[in-house]
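Participant: Okay, predicted coordinates and the sequence, questions at the end:
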Amino acid sequence: MTTPASPSPLSQDELKALVGQAALQYVVPGEIVGVGTGSTVNKFIDALGSMKDRIRGAVSSSVASTQRLQALGIPVFDANEVESLSVYIDGADEIDGRGYMVKGGGAALTREKIVAALAQRFVCIADESKLVEALGRFPLPVEVIPMAAQQIARRFAARGGQATLRLKDGQPLVTDNGQHILDVRGLSISDPLAFESEVNQWPGVVTVGVFAHQKAAVCLLGTAGGVRTIHY
């Protein structure tokens, strides 16, 4: 008697598609939806194309997401044209048990935070590898004004972190806002709210990639057993 083969585990890409599709339930028909940036969000944008005639459009957190939305025929509004959003849907590089996140691996953290601040609810979509006990394992992205980069790196060094300038093709990566990004390793962020408040006050910091003041209300986590919904 042969034993039936167990189904092969879903790939990370398939998990992202699963949560991208699941996020559609949080999109309010007739309204404008806040859309983040990154590979998981790309899956959500692709799924959103199936209901583009039932929404007014989107506010996007990056040039890349804007282009993807427009290619599907979804109107994109400037954040200045919108007073509020019912929901903002975005991924995370890390999310903890309280809904606090580290974001910015895709270099869009400042615009992500701006759009998240417009929204009544942040829905995080991620695969289960992003769920952590404490933030800091993923290198923390910090968008900085270039002339302050070394000064800010020294301040992180004093806290035990090692900050390196993010490069692209051998040159400093330039964000959609014309700034640079430091990636900081070696941190363990036990109090994300206080940490975000403090680092955002350092001269030259545009945005730190800790999302504690704009935390997730819901996380749709892609797991081997399907989508796990976590409320915070």
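Facilitator: All right, it came through fine. Residues are numbered from 1 along each chain as shown.

Participant: make it CA atoms for all contacts and neighbour counts henceforth
Facilitator: Fine.

Participant: Report the contact partners of the closest residue to G99 other than its chain neighbours.
Facilitator: Using C-alpha to C-alpha, 6 or more residues apart in numbering and skipping the chain neighbours, the partner closest in space to G99 is A216 (4.8 Å). A216 is in contact with G99, Y100, M101, R121, F122, V123, C124, Y232, counting by C-alpha atoms under 8 Å, 6 or more residues apart in numbering.

Participant: what's the closest of these to A212?
Facilitator: Closest approach to A212 among these (C-alpha to C-alpha): Y100, at 4.9 Å.

Participant: The closest one and F211 touch, don't they?
Facilitator: Yes. Proximity of Y100 to F211 meets the contact threshold set by C-alpha atoms under 8 Å, at 5.8 Å.

Participant: Report the set of residues contacting both of these two.
Facilitator: Common neighbours of Y100 and F211 (C-alpha under 8 Å, 6+ apart) are P192.

Participant: following the helix or strand harbouring F156, which helix or strand comes up?
Facilitator: With secondary structure defined by DSSP states H and E, F156 is part of helix 149-158. Per DSSP H and E, helix 149-158 leads on to strand 162-165 as the next helix or strand towards the C-terminus.

Participant: contacts for that next one?
Facilitator: Applying C-alpha under 8 Å, 6+ apart, the external contacts of strand 162-165 come out as A149, A153, F156, A157, P172, H180, I181, L182, D183, V184, R185, G186.

Participant: among those, who's most crowded?
Facilitator: I181 (31 neighbours; other C-alpha atoms under 10 Å).

Participant: Take this one as well and set it beside the first:
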Amino acid sequence: MLIGLGSGTTARLFTEGLGRLVAEGRKVRGVPSSRETAELAAKLGIPIVTELLGQIDLAVDGADEVDPSLNLIKGRGGALFREKLVAAASKRFVVVVDESKLVKQLGVGVLPVEVLPFLWRTTAERLAALGVSLVVRGGEETPYITDNGNLILDLTVEGGIANPAAFGVELKKVTGVVEHGLFVAMTDTVIVGGPEGPKAIGRGK
């Protein structure tokens, strides 16, 4: 079975559990969504796949925000581009969060956007023209660099993101944008951890 391995605290717990299954003899391979996850998987003895034809059987990851339609904001951990590639290549995409990540509308916190370093200020100007405020993650002097060698601009959308699909399209029209942290209509199931135990929410439920 081919499993997409997410990034972040929740995804790390899943990867560690998968490592225990591999140690017991389960035939599983992993597609890591970040260098950090790849290093963890290798340490746990999970065979790693970074190139493939076809689809990943299942991907499991966390999220920063989840709306009632199971649209997500991801990327505050910095791995949004590879996380989206893994999710898009998967037959099933399952997200695991706690109740604090559930929101009525996306945009409660920042929306990460990965951009090319070359002429990034002009990219930032075009993004700001969409009516958002933004900052360079890490600051201009010591910016955060993604696994792909790019920068992340953290966008604040006043009033939230009423239409994630439409806003995502507008973001991708901006030259210099590599990818954004809106995951729209990609999630099959969200598993929510709470005081009464985990609850699974399927798309359209």
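Facilitator: Ah, there it is. These numbers were taken from a predicted model, which means no experiment stands behind them.

Participant: what comes into contact with the helix holding F156 of the first structure?
Facilitator: Q162, A163, T164, L165, H180, L182, V184, W202, G204, V205.

Participant: Quick one: the helices in the first structure, in order.
Facilitator: Counting by DSSP state H, one finds helices in the first structure at the ranges 12-22, 39-48, 63-71, 109-118, 149-158, 192-199.

Participant: ok, for A108 of the first structure, nearest residue in space, not its chain neighbours?
Facilitator: In space, A108 of the first structure comes closest to S62 once its chain neighbours are excluded; the distance is 6.1 Å by C-alpha to C-alpha, 6+ apart.

Participant: can you check R82 of the second structure too?
Facilitator: Per C-alpha to C-alpha, 6+ apart, closest to R82 of the second structure is S33, 5.0 Å.

Participant: What does that neighbour correspond to in the first structure?
Facilitator: Counting by TM-score structural alignment, S33 of the second structure lines up with S61 in the first structure.

Participant: and what of R12 of the second structure?
Facilitator: In the first structure, R12 of the second structure lands on N42 (TM-score structural alignment).

Participant: tell me the contacts of that match?
Facilitator: G20, S65, R68.

Participant: Can you give me the neighbour number for the first one?
Facilitator: The local packing of G20 of the first structure (other C-alpha under 10 Å) involves 28 other residues.

Participant: And it, how close does it get to N42 of the first structure?
Facilitator: 8 Å (C-alpha to C-alpha, to the nearest Å).

Participant: what do you get for G136 of the first structure?
Facilitator: G136 of the first structure is 25 Å from N42 of the first structure, by C-alpha to C-alpha.

Participant: next one: K103 of the first structure
Facilitator: K103 of the first structure is 16 Å from N42 of the first structure, by C-alpha to C-alpha.

Participant: ok, now G34 of the first structure?
Facilitator: Distance check for G34 of the first structure against N42 of the first structure: by C-alpha to C-alpha, it reads 13 Å.

Participant: can you check A134 of the first structure too?
Facilitator: As for A134 of the first structure, its distance to N42 of the first structure is 26 Å (criterion: C-alpha to C-alpha).

Participant: With A194 of the first structure instead?
Facilitator: Distance from A194 of the first structure to N42 of the first structure, counting by C-alpha to C-alpha: 31 Å.

Participant: ok, now G73 of the first structure?
Facilitator: In terms of C-alpha to C-alpha, G73 of the first structure sits 15 Å off from N42 of the first structure.

Participant: what's the neighbour count on the corresponding residue of the first structure for V60 of the second structure?
Facilitator: With TM-score structural alignment as the criterion, the equivalent of V60 of the second structure in the first structure is I89. I89 of the first structure is flanked by 29 other residues according to other C-alpha under 10 Å.

Participant: what's I89 of the first structure in contact with, if anything?
Facilitator: Applying C-alpha under 8 Å, 6+ apart, the residues near I89 of the first structure are A23, V33, G34, V35, G36, V41, F122, V123, C124, I125.

Participant: For the second structure, which segments are assigned as strands?
Facilitator: Along the second structure, counting by DSSP state E, strands occupy 2-5, 29-32, 58-61, 65-66, 72-73, 93-98, 111-115, 133-136, 151-156, 177-180, 182-183, 189-193, 199-202.

Participant: re earlier: hmm, which of the contacts of A216 of the first structure are the buried ones?
Facilitator: Buried members of the contacts of A216 of the first structure, counted by 16 or more other C-alpha atoms under 10 Å: G99, Y100, M101, R121, F122, V123, C124.

Participant: Hmm, the fifth one is touching A212, no?
Facilitator: Right, F122 of the first structure. No. Using C-alpha under 8 Å, F122 of the first structure is not in contact with A212; the gap is 11.4 Å.
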